[in-house]
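In: okay, structure incoming, though there's no sequence with it:
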């Protein structure tokens, strides 16, 4: 049996109905923006392996940082101890974040970063003797699969089996063009009720919803509205962070600063799972007390893993180089050129571009389900052509590694054009 066949014997894959799913290609090698399967077939990784790999596969700079760390200190518990890489990473990251972010809490992945933020907001008010147990989130948001993060997410089929067992979350429309007034009015009514601990949002781009985008100006108004009514704001930058929107963080487009930020995915350059939740001093001070019961009792075995921290340090250094910033600008301009070419195609309903993110919505006669027939047809078409893209319902998006070549990117665009002819 080959690897793909052996995989079926024991492995349960994420977001997969195995009874109807096709066999999974077995990837054995990666370099740059390319991956190869066990049969030697080449794929362009046009979504940076779920948005985590901005600097290319098998990046030698990050690999060397990991190797050096593994030969020095692979791991030490962070409960009761610290180490140089966690200190260095915090010192490097804090100046890059909004100026009100003062404390970093390490965890394992984007979902747990969100979980820590939700618990931080919830317990802050509990510590103060104030009952605020509800949250506000966008419709169609996605924040993760752990219970708190799942509750904050609005894509219902992910969470419908668990309704009644989660945090109470009120959803408001995404303030896309034309919906800003409706969204602001609903948020105003909610924050005035005094029941809500925090508003969690994906800043400017809702990734899993199909790269739905909205303007920084309306988000600024929403953050100001929350602050005026003592509702914390949580920016989930798990997808948007580390250059995806053209700036280091999507929050860099804002005038107002969130109280908390959630970071993961590209944090370690796609190498080692790690996440960070950042907090304002105000929130940290809500736990700083002689009473031990007011501490944030949350932790992970691999919290602030030194090897992950070493990878993150190397990853941030790479991101800030002029070469990498030029790559981000280059991809953005190529996306804009492709948008100009394709937006008037008869099968194209809308297009969207922000930073290295390009999204195209296909015109359909009926509403497409998230993992529906059209999506599956497109996904398998791209795989057959050697392009890794994961359409969302009738939306095709491209979010490539920053080091993708112009030739590879052109291949992706041309394959999308071909896909429009088969739908």
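Out: Perfect, thanks for sending it. Quantities reported herein were computed from a predicted structural model and do not represent experimental measurements. Residues are numbered from 1 along each chain as shown.
In: for the rest of this, base every contact and every neighbour count on C-alpha atoms.
Out: OK.
In: who's in contact with stretch 413-423?
Out: Contacts of stretch 413-423 with the rest of the structure, by Cα atoms under 8 Å, 6 or more residues apart in numbering, involve 338, 342, 347, 362, 374, 378, 381-382, 385, 387.
In: now the helices for the chain?
Out: Along the chain, the stretches classed as helices by DSSP state H are 3-10, 48-51, 60-70, 84-93, 110-127, 147-152, 180-191, 216-228, 281-285, 306-319, 322-342, 373-384, 406-420.
In: and the comparison structure, right after this:
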């Protein structure tokens, strides 16, 4: 088999890769097919995908139920605009998402990526107040947070430690604080909110796990405190569940259910279609939705991505929800978490390892310094596993369908890569 396909050789100089210094980047690995939890490379090697293509392929690659749903939809209606037209897949999906989420989170606005879903949530929150005659366009957000790469979402990411620190000063001004983790911190945050009364539209948070900002965990108390503070200071509470939503944490489909907190707006993407097609959703409560009802056309939410509610994506999402109903995804996530804790726990005692933590189907090894990403990644690839470290983190978020053998391979690869790196610290 040709290790360097012609399409790769001819196209490599024209593709600008994500989060990549193109001058020094190592050649990307050409993937020719994928099935289950494995990627097949052009040179014939197979890699276990330990991060589910950025947390999306929860059911594994090429699940036959999702493929059949997309194929059937392709034969009837691949796409139609939602401006003035309707199609079955979007309407069925909206109803199903409303039924899965708690309380009156009943109104679904579709888009095509997670960043846009969060942008829509922020726009909803700001315009909710504008429709009431109040100009409240800033947001409370948190250190360690990450919500996307578009300009508005960059502005509610961690301004110092995140990947967008280069743009500090050029983004929308927000109020950035630490997550409240006890009663004293909750009270202190209340004082901050009082100082910004009349400025803030809402609070934006990743519930229970801050993902790309550092895989930082927090307890339900934090979200319960934010709900109390939002109510006390008349703010809207936005949960960005793009990472953790749809089964990743194992205890429930959504983090808001685990915490027993209903936000005003929730965003979903990634696992929504099982990693098959791009689709995102911003789901609002009745109060938010009704705040846009008016005889004034300018009170409407003026947003509409061309491919919002794409029929193929919605068909994939409906099939993905079928699998959550029919197959034991939550139990699988719980089992993955227990196995990862068992496999990774011995790394806690190694020099250079700051922390090892797991939650649901998330396993994290945090180092005490910036991770040698290329070296750690290469060590895992040598052992048949695809992982992509960042900053001081080597982590895994495998497909929820992963088998015991392949999960063991991920644990072994992470262990070996960290041990090799740790052994060389004093040399």
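Out: Structure's in. What do you need? Just so we're clear, the structure is a prediction, and the values are computed from it rather than from any experiment.
In: give me the TM-score for this pair.
Out: Comparing the two superposed chains by TM-score structural alignment, normalised by the length of structure 1, the resulting TM-score equals 0.93, with 413 aligned residues with a Cα RMSD of 1.7 Å.
In: one step back: just the closest of the contacts of stretch 413-423 of structure 1 to residue 82 of structure 1, please.
Out: Using Cα to Cα, the shortest approach to residue 82 of structure 1 within these belongs to residue 387, at 42.5 Å.
In: coming back round to it: turn the helices of structure 1 into JSON lines, including mean neighbour count.
Out: Putting those into JSON lines (neighbours: other Cα atoms under 10 Å) gives the following:
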{"stretch": "helix 3-10", "mean neighbour count": "12"}
{"stretch": "helix 48-51", "mean neighbour count": "22"}
{"stretch": "helix 60-70", "mean neighbour count": "16"}
{"stretch": "helix 84-93", "mean neighbour count": "16"}
{"stretch": "helix 110-127", "mean neighbour count": "24"}
{"stretch": "helix 147-152", "mean neighbour count": "24"}
{"stretch": "helix 180-191", "mean neighbour count": "16"}
{"stretch": "helix 216-228", "mean neighbour count": "18"}
{"stretch": "helix 281-285", "mean neighbour count": "15"}
{"stretch": "helix 306-319", "mean neighbour count": "24"}
{"stretch": "helix 322-342", "mean neighbour count": "17"}
{"stretch": "helix 373-384", "mean neighbour count": "18"}
{"stretch": "helix 406-420", "mean neighbour count": "16"}
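In: relative to residue 293 of structure 1, which of those helices is closest?
Out: Taking Cα to Cα as the criterion, residue 293 of structure 1 comes closest to helix 110-127 out of these, the separation being 8.8 Å.
In: what span of structure 2 is the closest one aligned with?
Out: Counting by TM-score structural alignment, helix 110-127 of structure 1 lines up with residues 114-131 of structure 2.
In: wait, residue 29 of structure 2 touches residue 41, no?
Out: Yes. Contact status for residue 29 of structure 2 versus residue 41: in contact at 6.9 Å, counting by Cα atoms under 8 Å.
In: out of the helices of structure 1, which comes closest to residue 76 of structure 1?
Out: Proximity to residue 76 of structure 1, assessed across the helices of structure 1 by Cα to Cα, is greatest for helix 306-319 (7.3 Å).
In: and residue 35 of structure 2, how many neighbours?
Out: Neighbours of residue 35 of structure 2 under the rule other Cα atoms under 10 Å: 11.
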